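Participant: Return a 3D structure for these sequence lines:
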Amino acid sequence: MTSRKTHSPRGAAVALLDQVIGQGRLLSETSGVLRDMAGAQRAEALRLATDTLRGLDRADRLLSRAVRKKPPLHVRNALRLGTVELCLGGDAHGVVSDLVGYISKNNRYRHLKGLVNAVLRQMADGAGKPWNDLRIPRLPKWLRDPLTEAWGNGSVSAMEAAHFSGAPLDVTAKSDPSGVAKTLGGTLLPTGSIRLSSYGQVSALEGFENGDWWVQDAAAAIPVQALKPGPGTRVLDMCAAPGGKTLQFAAAGAEVTAIDASDRRMDRVRENLERTKLSAELVVGDVLEFEAEGYDIILLDAPCSSTGTIRRHPDLPYAKDGSEFGDLIALQTKMLDHAVSLLAPGGRLMYCTCSLLPDEGEVQIEELLQRRDELRTDPTIFDIPGIDPEWLTEEGGLRLRPDYWPDLGGMDGFYMACVTLRT
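Facilitator: The predicted structure is shown next:
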């Protein structure tokens, strides 16, 4: 059990690991740990925690050689963090002294400070050298098995390598992507997103306060880029938070209504609209109860397993177990049917999920087309720069995976399909 006192970044990272691994919480759901920390310290704690989660399998393999009996989870997480940091080139003196001091202040575990000191010194003195020779960390069986069935072992191994490499920062420009890329020292991707391989605190980057851009993975930006909404287009953005697509629509001059069930998450959309000086109508409520009709474009970014975001969120495989898949798939089906009912004649529905599971993507659209004879998919909208035609799917959608664009730094796993209502 960890203290509620203000932590050092390493101590905070251990506390975060306790909640993810011990309590099944996502990092975004962890409570209290980062509350009183300054922005730079908070960012460092999150970096240390995510690095540890990415390298957890390797750390455990090395620790199994150094520790006969597993210590309590809190101490084990301190050893995991220290092992990963040392193996990635962290300062040995700082890592060892900080984590030994952290454990020594815990009344319950201070008797194990000698163990922490001895094991981490072993790692610093050479026990961690095999790090680069160990296999790429694998996804847990509950997720690896269905992904292997869908994509094959080789493809899943490539995805795992992408997860282990982590993710750069992608941003979407309000206007003038080339200019924003130059200002930030980033790379302009083929689809128009801007990629930063190195960056500090996001809010301190040039153009953030002025609202020149917002954070959005390149894959998540493609649905709106493919739709090419024009000024005055009537758009409904369902399940809109955190709002990247709402901002894209608004920047294109569309008349946007954005709906999401979470008031807290919608606050973030509101803040981003104010920062970027863009406008949209925001509705907090259940999308299944929303009744306005006649939209030219509806974008449904449905709640899903989020399995396509693991390269940015390595906590997900440890905080989830797949038990929610059935409920999510049923909810997606209901949302799809309701979204169709809100389309204007000739309108377009873009369905997307940040999932790698076909049941949340390809299968949903296949079954929708079987239920509704008046619908058809339009794969031609994905004829845009940066999109390989091989990524198009049989039912007319687009499948993106973390192992795509390997020379550019990968992308999130994503599925999308544009469905048109025949007039």
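Participant: contacts and neighbour counts: CA atoms only from here.
Facilitator: Noted.
Participant: residue boundaries of the strands in this protein?
Facilitator: For the chain, the strands defined by DSSP state E cover 169-173, 187-188, 194-196, 213-215, 234-238, 255-260, 281-284, 295-301, 343-353, 375-377, 398-400, 414-421.
Participant: got those strands as TSV, with distance to Thr333 and mean neighbour count columns?
Facilitator: As requested, the strands of the chain are exported to TSV (distance: least, CA to CA, whole Å; neighbours: other CA atoms under 10 Å):
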stretch	distance to Thr333	mean neighbour count
strand 169-173	30	23
strand 187-188	36	19
strand 194-196	33	23
strand 213-215	29	21
strand 234-238	14	25
strand 255-260	17	23
strand 281-284	21	16
strand 295-301	11	24
strand 343-353	11	22
strand 375-377	15	19
strand 398-400	18	23
strand 414-421	14	25
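Participant: and these as TSV, adding distance to Leu328?
Facilitator: Formatted as TSV, the strands of the chain follow (distance: least, CA to CA, whole Å):
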stretch	distance to Leu328
strand 169-173	27
strand 187-188	35
strand 194-196	31
strand 213-215	26
strand 234-238	15
strand 255-260	16
strand 281-284	20
strand 295-301	13
strand 343-353	11
strand 375-377	23
strand 398-400	19
strand 414-421	15
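Participant: I have a second one here; can you model it like the first so I can compare?
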Amino acid sequence: MNSNFGKGFGRSGKGKATARRQSPELARNDALAHPGLATRVAAAAILSDIVQGGHTLDEKFSAEAAPSRLVGLDERDRGLARSIVTVALRRLGTIRLALSQLVEKGLPRTCGALEWDLIAGAAQVLFLDIPDHAAVDLAVRAARLDARSAPFANLVNGVLRNLIRRRDEFLAQSDPLEDDIPHWLSARWRRIYGEERAQRIAAAFGDEPTLDLTVKADAESWAERLGGRLLPTGSIRLDSHAPIPELPGYGEGAWWVQDAAAALPARILGVKPGQRVLDLCAAPGGKTAQLAAAGARVIALDRSAERLKSLSANLARLKLEATIAVGDAAAFKAEPFDAILVDAPCSATGTARRSPDVLWTKKPGDIAALAAIQAKILDRAFSLLKPGGVLVYCVCSLEPEEGEAQIAALLRRDPDAAREPIDPAALGLPAEAANADGDLRLLPFLFPHDDPRQRGLDGFFIARLKRLS
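Facilitator: Sure thing, here's the model as predicted:
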């Protein structure tokens, strides 16, 4: 432990000052009391948990996280920690490349959390509106908290100060596709989409998006009241940094947060009041809310009882009703349904705008494993559909094995399955959103805008099928 944090002072019963030696734990707690330091330490630890430990961003910032890195942080500091972690994940390759040029010999093997302190500090210097001196000072203080990284505190100071001096140079040489996308994914996207579209996908993932909302009714009026803009698809895109519960309409259940792309599958399903509808893999519940708001009698199924608690709470706030069931979508049994929505578990590579952790927690083998699960769920779902009934299948993935290939395989397996082409214009989408078969392949660079926060949407694949007999 650095000697600067090893001692404290107290007073004897007689009022004389006496020195006493603090325990390492007390010394660390005293050091963490420095304004902003605990936030940076939490951010660095969460980065390590995600990239090295395979945890998700939402998991590490949830109230149930164990162990929690956010103990003692207020809402504002938690928000700042999340901003640091999110931008560090979004631009991790660019940050690491810059640091590698500033620490040419690399970091020592036994230096504790030094790498993550540097990455958190570099994320602030390069991409966040935080004073340079604060980013450097707090990164140095964070390094001094760990006996293994404390000897390198001066290195942290020098590296980040050099980064500030060469900031424009490093940002100018950054290539999002080459640097900020894992190589196995960038190679896939080049092969699938071609160089130009792969570059545009990677560039879109470098933007920090604002919030999209789905409203129960009167979207135009709510867009004006919330100071947002109404997208051609019917979602409202905000231009606000206010906490969600403080926005007009939250308490009365007028709307819910849902990416513009994620709001499309339920619209495409086109349910009518009174229809019996199954929402498979339903949590967190945005699509369930859409179906219930349309007047359908919805069964919302998910295998996670914990996630269904959040779904139930959201429905209560929205004053909407659905039957909630815990179960395996690939084995669920019930009487046939008029309509079924399958939002299948997937690699989620299309969501990296909002969840950049997916780029660093997914592995090449995950896609094949998930595709096998998706095929089982799709077969089971189609078997639960009434003759003449409609099924919408969707995944928030850019990988064809999880989208186009799933539908092609089902059509080969089941002669009762027929594709119903989707008209992108009817949904407020450009013609390029549909593929040659009439399915939607939404890429994250759709919806261009001069403001990076206002453009784009999640990457999705959506197909609509009908049961013939």
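Participant: Got a TM-score for the pair?
Facilitator: The TM-score (TM-score structural alignment, normalised by the length of structure 1) is 0.95; 420 aligned residues with a CA RMSD of 1.8 Å.
Participant: related to what we said a few turns ago, out of the strands of structure 1, which comes closest to Ala221 of structure 1?
Facilitator: In terms of CA to CA, the element of the strands of structure 1 nearest to Ala221 of structure 1 is strand 169-173, at 7.5 Å.
Participant: quick one: that closest one aligns where in structure 2?
Facilitator: Using TM-score structural alignment, strand 169-173 of structure 1 lines up with residues 211-215 of structure 2.
Participant: One more: stretch 278-291 of structure 1?
Facilitator: Stretch 278-291 of structure 1 covers residues 320-333 of structure 2 once aligned (TM-score structural alignment).
Participant: One more: stretch 225-239 of structure 1?
Facilitator: The alignment of stretch 225-239 of structure 1 onto structure 2 (TM-score structural alignment) covers residues 267-281.
Participant: same deal with stretch 45-60 of structure 1?
Facilitator: Using TM-score structural alignment, stretch 45-60 of structure 1 lines up with residues 81-96 of structure 2.
Participant: Any chance you could list what contacts that stretch?
Facilitator: Contacting residues not belonging to stretch 81-96 of structure 2 are listed as 39-40, 42-44, 46-47, 57, 61, 119-120, 122-124, 127-128, 170-171, 174-176, 179-181, 205-206, 352-353, 355-357, 360 [CA atoms under 8 Å, 6 or more residues apart in numbering].
Participant: can you tell me which of the strands of structure 1 comes nearest to Leu62 of structure 1?
Facilitator: Nearest to Leu62 of structure 1, of all those, is strand 169-173, at 30.3 Å by CA to CA.
Participant: Check which helices and strands the closest one is in contact with.
Facilitator: Using 3 or more CA pairs under 8 Å, 6 or more residues apart in numbering; DSSP states H and E, the elements in contact with strand 169-173 of structure 1 are strand 194-196, strand 213-215, helix 218-227.
Participant: switch to 7 Å and redo it
Facilitator: Contact partners of strand 169-173 of structure 1 among helices and strands, from 3 or more CA pairs under 7 Å, 6 or more residues apart in numbering; DSSP states H and E: strand 194-196, strand 213-215.
Participant: and Leu282 of structure 1, which of the ones you listed is closest to it?
Facilitator: For those, proximity to Leu282 of structure 1 was assessed by CA to CA; strand 213-215 is nearest, at 18.2 Å.
Participant: Distance from that closest one to the middle of the chain?
Facilitator: 15 Å (CA atoms, centre = their mean, to the nearest Å).
Participant: So which bit of structure 2 is that strand matched to?
Facilitator: Using TM-score structural alignment, strand 213-215 of structure 1 lines up with residues 255-257 of structure 2.
Participant: distance from the matching stretch to structure 1 after superposition?
Facilitator: Mean deviation of stretch 255-257 of structure 2 relative to structure 1 after superposition (mean CA distance after the TM-score superposition for structure 1): 0.8 Å.
Participant: hmm, who's touching that stretch?
Facilitator: The set of residues external to stretch 255-257 of structure 2 that reach it, using CA atoms under 7 Å, 6 or more residues apart in numbering, is Leu211, Asp212, Leu213, Thr214, Val215, Lys216, Gly249.
Participant: Apply 10 Å and report the result again.
Facilitator: 211-217, 219, 222, 235-237, 244, 248-250, 263, 285-286, 289-290, 314-315, 317-318 (CA atoms under 10 Å, 6 or more residues apart in numbering).
Participant: Drop anything exposed from the residues you listed.
Facilitator: Buried subset of the contacts of stretch 255-257 of structure 2 (neighbour count, 16 or more other CA atoms under 10 Å): 211-216, 219, 222, 235-237, 249, 263, 285-286, 289-290, 314-315, 318.
Participant: how near is the spatially most central residue of structure 1 to Cys239 of structure 1?
Facilitator: Residue closest to the mean C-alpha point of structure 1, counted by CA atoms, centre = their mean, is Thr309 at 3.6 Å. Distance of Thr309 of structure 1 to Cys239 of structure 1, given as CA to CA, to the nearest Å: 17 Å.
Participant: And for Ala43 of structure 1?
Facilitator: Using CA to CA, we find Ala43 of structure 1 at a distance of 27 Å from Cys239 of structure 1.
Participant: for Lys245 of structure 1, same thing?
Facilitator: 10 Å.
Participant: list the residues that contact both of those two?
Facilitator: Shared contacts of Lys245 of structure 1 and Cys239, defined by CA under 10 Å, 6+ apart, comprise Ala258, Leu299, Asp301.
Participant: Specify which member of those is nearest to Leu120 of structure 1.
Facilitator: Of all the shared contacts of Lys245 and Cys239 of structure 1, Asp301 has the smallest distance to Leu120 of structure 1: 44.3 Å, by CA to CA.
Participant: give the contact list for the closest one.
Facilitator: By CA under 10 Å, 6+ apart, the contact list for Asp301 of structure 1 reads 220, 223, 237-241, 245, 332, 335, 350-354, 415-416.
Participant: Ser304 of structure 2 reaches Val326, doesn't it?
Facilitator: Yes: with contact defined as CA atoms under 10 Å, Ser304 of structure 2 counts as touching Val326 (6.7 Å).
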